[in-house]
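J.: the following block contains a protein sequence and its predicted model.
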Amino acid sequence: MAGFSTSFEAMNMPYRIGFLLGSLTGAGAEKTILTLAKNLSALGHSVDLYLLDTHGDYPQDGGINYIGVSGNKKTAKRQHLRTLTKNAGYDLFVTSRADFYGDISVVNKYCSVHITPTAWLKKHPLKFWKYPLQVRKLKRKFSNKRLIALSKGIKTDLVDHLGCASDNVMIINNPFETDRIRALANEPGAIPDGDYIVYVASMIPRKRHTDLFHAFSQLKNQRVRLVLIGQGHLKHELEELADSLGIQERVDFWGWDINPYRLVKAAKVSVLASEAEGLPRAVVESLLLSTPTVSTDCPSGPAEVMTGKLADYLVPVGDVDALKTSIDRALESYPDIDQDRLSRFDAVNVAKRYETLIPCHN
């Protein structure tokens, strides 16, 4: 990817801020960090974004200095990262990769946690001994680090289940570029014909597309379509399931779309069927676009976003009947969405919260 360097340009900015990402793939953590980096740069800071893999879906932003971390193996990348960050003069450094936290040669650094850690763990009845081992591994991963939790639920998990010190965990929500999202939603582009339900999610087990397929097959409205925005290794399996349920003609596998907002805005309902999140972008973005939203009450985040009357459209994870019923209700009527209550997610407000992590800023 063009534009990468391993040198630093002297820039007359108030603060020097660094971020580390695995890559620029089209996923939530990557989008969160990119949005933060862009908005902190817009506030006048010098922002460097380190990438362990320079390939990905998202384009580069002109205000950010992209730095590729070299090395064919993890050990080599660790060494290169230590060299690059040593004496670089960062006022703040944030990594989404806890496993590289110790290799960042910066005093004021944080690890951002984008999903409820123990929600990933599976309890196998025949391998019950694995669960405590996995918990201990997570404790080692996050202990003795300063952490940023994207939701209250993530912090609760880190403190109550993994023994992290409460004072070491800051809660700062996901950033959303509200004006940009709404502007992109109004841009011309292809959208499906007729009424449809939209699900923006990678096709991976955690997103539980199968629950949605079963619920969708039982809806009262058998004319509405289901549009899946995303990609993943379960696509073929989901295509077979759609065929077996007799809904293949009503399911659109749309794939990756760099501007899903026009599709979300035009949808009758947006759905999240996930079993675990951090602070789900799809839910917040749907509500920002005033699209009725149905979500599982998974750990964590949806219940912190869908409050008041919207909480009636939260359903238990894996409850296909409840999911079907809530989608049916949302297709017929939905409460007013209070946009003022979503202002805490605005990217500028969130970026200013990150500024408070710099000691000299306070």
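T.: Noted; the coordinates are in hand. Numbering: from 1, shown residues only.

J.: alpha carbons only for contacts and neighbour counts from here, please
T.: Will do.

J.: the helices in the stretch 101-250 of the chain, which residues?
T.: 130-142, 152-160, 178-185, 209-217, 235-244 (DSSP state H, counting those that start in this stretch).

J.: quick check: which of those helices is nearest to residue 105?
T.: helix 130-142 (17.7 Å; CA to CA).

J.: buried residues, the closest one. List them.
T.: 135, 138, 139, 142 (16 or more other CA atoms under 10 Å).

J.: can I get the residues you listed in a markdown table with distance to residue 118?
T.: Listed next are those as a markdown table, based on distance: CA to CA, whole Å:
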| residue | distance to residue 118 |
| --- | --- |
| 135 | 7 |
| 138 | 8 |
| 139 | 10 |
| 142 | 12 |
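
J.: can you give me the strands in this protein?
T.: 16-21, 46-51, 65-68, 92-95, 109-113, 147-149, 169-171, 196-200, 225-229, 251-255, 269-272, 293-296, 314-315 (DSSP state E).

J.: mind putting the ones you listed into JSON lines with distance to residue 74?
T.: Below are those laid out as JSON lines (distance: least, CA to CA, whole Å):
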{"stretch": "strand 16-21", "distance to residue 74": "14"}
{"stretch": "strand 46-51", "distance to residue 74": "13"}
{"stretch": "strand 65-68", "distance to residue 74": "14"}
{"stretch": "strand 92-95", "distance to residue 74": "16"}
{"stretch": "strand 109-113", "distance to residue 74": "18"}
{"stretch": "strand 147-149", "distance to residue 74": "22"}
{"stretch": "strand 169-171", "distance to residue 74": "27"}
{"stretch": "strand 196-200", "distance to residue 74": "32"}
{"stretch": "strand 225-229", "distance to residue 74": "32"}
{"stretch": "strand 251-255", "distance to residue 74": "31"}
{"stretch": "strand 269-272", "distance to residue 74": "34"}
{"stretch": "strand 293-296", "distance to residue 74": "36"}
{"stretch": "strand 314-315", "distance to residue 74": "41"}
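
J.: comparison target below:
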Amino acid sequence: MSRPIPLLIVSTTLDCGGAERFASTLLANIDRDRLQPELVLFRNKLGYAMPADVSLHTLGHRRVWNTARTVARLRQLIRRQQPAIILSNIAATNVVTGMALCGIHARPRWVARVGNSPRLHDSFLKSWGANIVYPMADRIVGNSVGLTDELRTRFSPLAQRMTTLPNPTDLKALALQSTCADSLRPRMEGPLLIAVGRLCQQKRYDLMLEAFARVRSQVSAELWICGDGPLRRQLERQIRHLKLTSSVRLLGLRRNPHALMKQADLFLMSSDHEGSPNALIEAQVLGIPAVTTKCPHGPEEIVIHRTTGFLTPVGNADAFANAVLRALKTKELLSHTSAYEQVRRRFDANRVVRQWEDLLCQQVMTTRSEPSDFHSVSQVQSP
């Protein structure tokens, strides 16, 4: 039997977040006979589970001005560990990994996973860096078809190197977590609505609260929001202004939101942008109907409109409220058990992780023409 291929996975942390969840799920399910993974973290923060057999390396990254030091440390680590292939999981790690690989002779293969629209890059370094380092990547993987299409448009000379693989969901772990006891119970009779995600502008909780106020004028519903972030105080003020203090609960970061999600009648997501939202996938896997904006990207590839939920226009509180009311007043979304099973099959980690294994192994086994270091996208011709 051949030896497993050494794989280095690079992540900012293994704490809360979609890219971090992806790394944790991949590490837990990857076939050790095919790939032997090691994990590199910018910062030593472990919220998600990490298998005991995985070697952990930390780079001590703190602020953006530490980036040069982080790049140097990662380059040194790559030279020492000599992985056959590297997988970086988000824009920040993609940029640092690409810079670290520059100058390494006979460098390992590199797969860059992109989990969100490049339009959302929140720093010059990410935006500029993506244009510089992505031509060095052997494969660029989007987590939804819509996102990959956007990447092909944005980085058109690299289009042939791009593919799509969805976020893997560990169905057994999710089912177990959803059955864990939780002491939190609704305050009132009536339907329970739930949302899960960081309290930031992208998620548009302001629109969700505005829509929920209209729902509350007709239905005695309760809304739970799991997550924390920079907009918490602003949302607390809006909740008071809309007189929703008795019906909306900001629950903060929950290590296991799935036990709470399982209690809910409806899952809500009001984002302006996404990549492929894990919380929405998990709600659908648990058989919870959803009302979500049809934002770029992901929701329309997850929710089957009028079957497992409703898709509404981005930024339209009236349409969002009307969809919530329709979902609550009819049982039609609960009857399509085969449709929810279709969602489970598509995102099942047993299937998706095998696809990741195939892609990673294929990159190592195939011959490539060595890309040049540090050429901008505009200078690169498709391979």
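T.: That came through, no problem. Note that the structure is a prediction, hence the values are computed from the model and not measured.

J.: quick check: TM-score for this pair?
T.: With the length set by TM-score structural alignment, normalised by the length of the first structure, the two chains reach a TM-score of 0.87; 342 aligned residues with a CA RMSD of 2.6 Å.

J.: mean neighbour count and distance to residue 187 of the first structure added to the strands of the first structure, as TSV?
T.: Output for these, formatted as TSV (neighbours: other CA atoms under 10 Å; distance: least, CA to CA, whole Å):
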stretch	mean neighbour count	distance to residue 187 of the first structure
strand 16-21	24	29
strand 46-51	23	29
strand 65-68	23	28
strand 92-95	24	33
strand 109-113	23	32
strand 147-149	25	33
strand 169-171	19	33
strand 196-200	24	18
strand 225-229	23	17
strand 251-255	17	18
strand 269-272	26	19
strand 293-296	26	22
strand 314-315	22	30
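
J.: which one of the ones you listed lies closest to residue 180 of the first structure?
T.: strand 196-200 (18.1 Å).

J.: superposed on the second structure, what's the mean shift for the closest one?
T.: Superposed on the second structure, strand 196-200 of the first structure shows a mean distance to its aligned partners of 0.6 Å (mean CA distance after the TM-score superposition for the first structure).

J.: tell me what angle that strand forms with strand 225-229.
T.: Using axes from the mean of the first three to the mean of the last three CA atoms, to 10 degrees, the inter-axis angle of strand 196-200 of the first structure relative to strand 225-229 is 20 degrees.

J.: counterpart of strand 196-200 of the first structure in the second structure, which residues?
T.: Aligned by TM-score structural alignment, strand 196-200 of the first structure falls on residues 192-196 of the second structure.

J.: residue 39 of the second structure reaches residue 59, doesn't it?
T.: No - using CA atoms under 8 Å, residue 39 of the second structure is not in contact with residue 59, being 11.0 Å away.

J.: show me what the lengthiest helix in the second structure is packed against.
T.: As assigned by DSSP state H, the longest helix anywhere in the second structure is helix 349-365. In terms of contacts (3 or more CA pairs under 8 Å, 6 or more residues apart in numbering; DSSP states H and E), helix 349-365 of the second structure is packed against helix 18-29, strand 85-88, strand 109-114.

J.: and of these, who's closest to residue 197 of the second structure?
T.: helix 18-29 (9.6 Å).

J.: and that closest one, what does it pack against?
T.: So helix 18-29 of the second structure, by 3+ CA pairs under 8 Å, 6+ apart, packs with strand 5-11, helix 349-365.

J.: residue range for the first one in the first structure?
T.: Aligned by TM-score structural alignment, strand 5-11 of the second structure falls on residues 15-21 of the first structure.

J.: contacting residues around that stretch?
T.: 30, 33, 37, 45-52, 89-97 (CA atoms under 8 Å, 6 or more residues apart in numbering).

J.: likewise for stretch 336-348 of the first structure?
T.: 35-36, 39, 173-178, 284, 287-288, 290, 310, 350.

J.: farthest-apart pair in those residues, please.
T.: Maximum distance among the contacts of stretch 336-348 of the first structure (CA to CA): 29.4 Å, for 39 and 310.

J.: neighbour count winner among those two?
T.: For residue 39 of the first structure and residue 310, the more surrounded residue by other CA atoms under 10 Å is residue 39, and the numbers stand at 23 against 19.

J.: report the contact partners of the more buried one.
T.: 347, 348, 351.

J.: buried set for stretch 62-71 of the second structure?
T.: So for stretch 62-71 of the second structure, counting by 16+ other CA under 10 Å, buried means 67, 70, 71.

J.: columns distance to residue 320 of the second structure on top of the residues you listed, output as TSV?
T.: Below are those laid out as TSV (distance: CA to CA, whole Å):
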residue	distance to residue 320 of the second structure
67	41
70	43
71	44
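
J.: now, those residues that are in helices?
T.: 67, 70, 71.

J.: between these, which sits nearest residue 209 of the second structure?
T.: residue 67 (38.1 Å).

J.: over in the first structure, tell me which residue corresponds to the closest one.
T.: So, by TM-score structural alignment, residue 67 of the second structure is matched to residue 74.

J.: over to residue 255 of the second structure?
T.: For residue 255 of the second structure, the residue aligned by TM-score structural alignment is residue 258.

J.: measure how buried that match is and give me the count.
T.: Residue 258 of the first structure, neighbours per other CA under 10 Å, totals 12.

J.: so who does residue 318 of the first structure touch?
T.: For residue 318 of the first structure, the contact set (CA under 8 Å, 6+ apart) comprises 208, 211, 273, 275.

J.: and the buried ones among the residues you listed, selectable in PyMOL?
T.: To isolate the buried ones among these in PyMOL, judged by 16+ other CA under 10 Å, type:
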select buried, resi 208+211+273+275
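
J.: between the contacts of residue 318 of the first structure, which is closest to residue 152 of the first structure?
T.: residue 275 (17.0 Å).

J.: and the alignment partner in the second structure of the closest one, how far from residue 245 of the second structure?
T.: Alignment note: residue 275 of the first structure maps to residue 272 in the second structure; criterion TM-score structural alignment. Applying CA to CA, to the nearest Å, the value for residue 272 of the second structure to residue 245 of the second structure is 25 Å.
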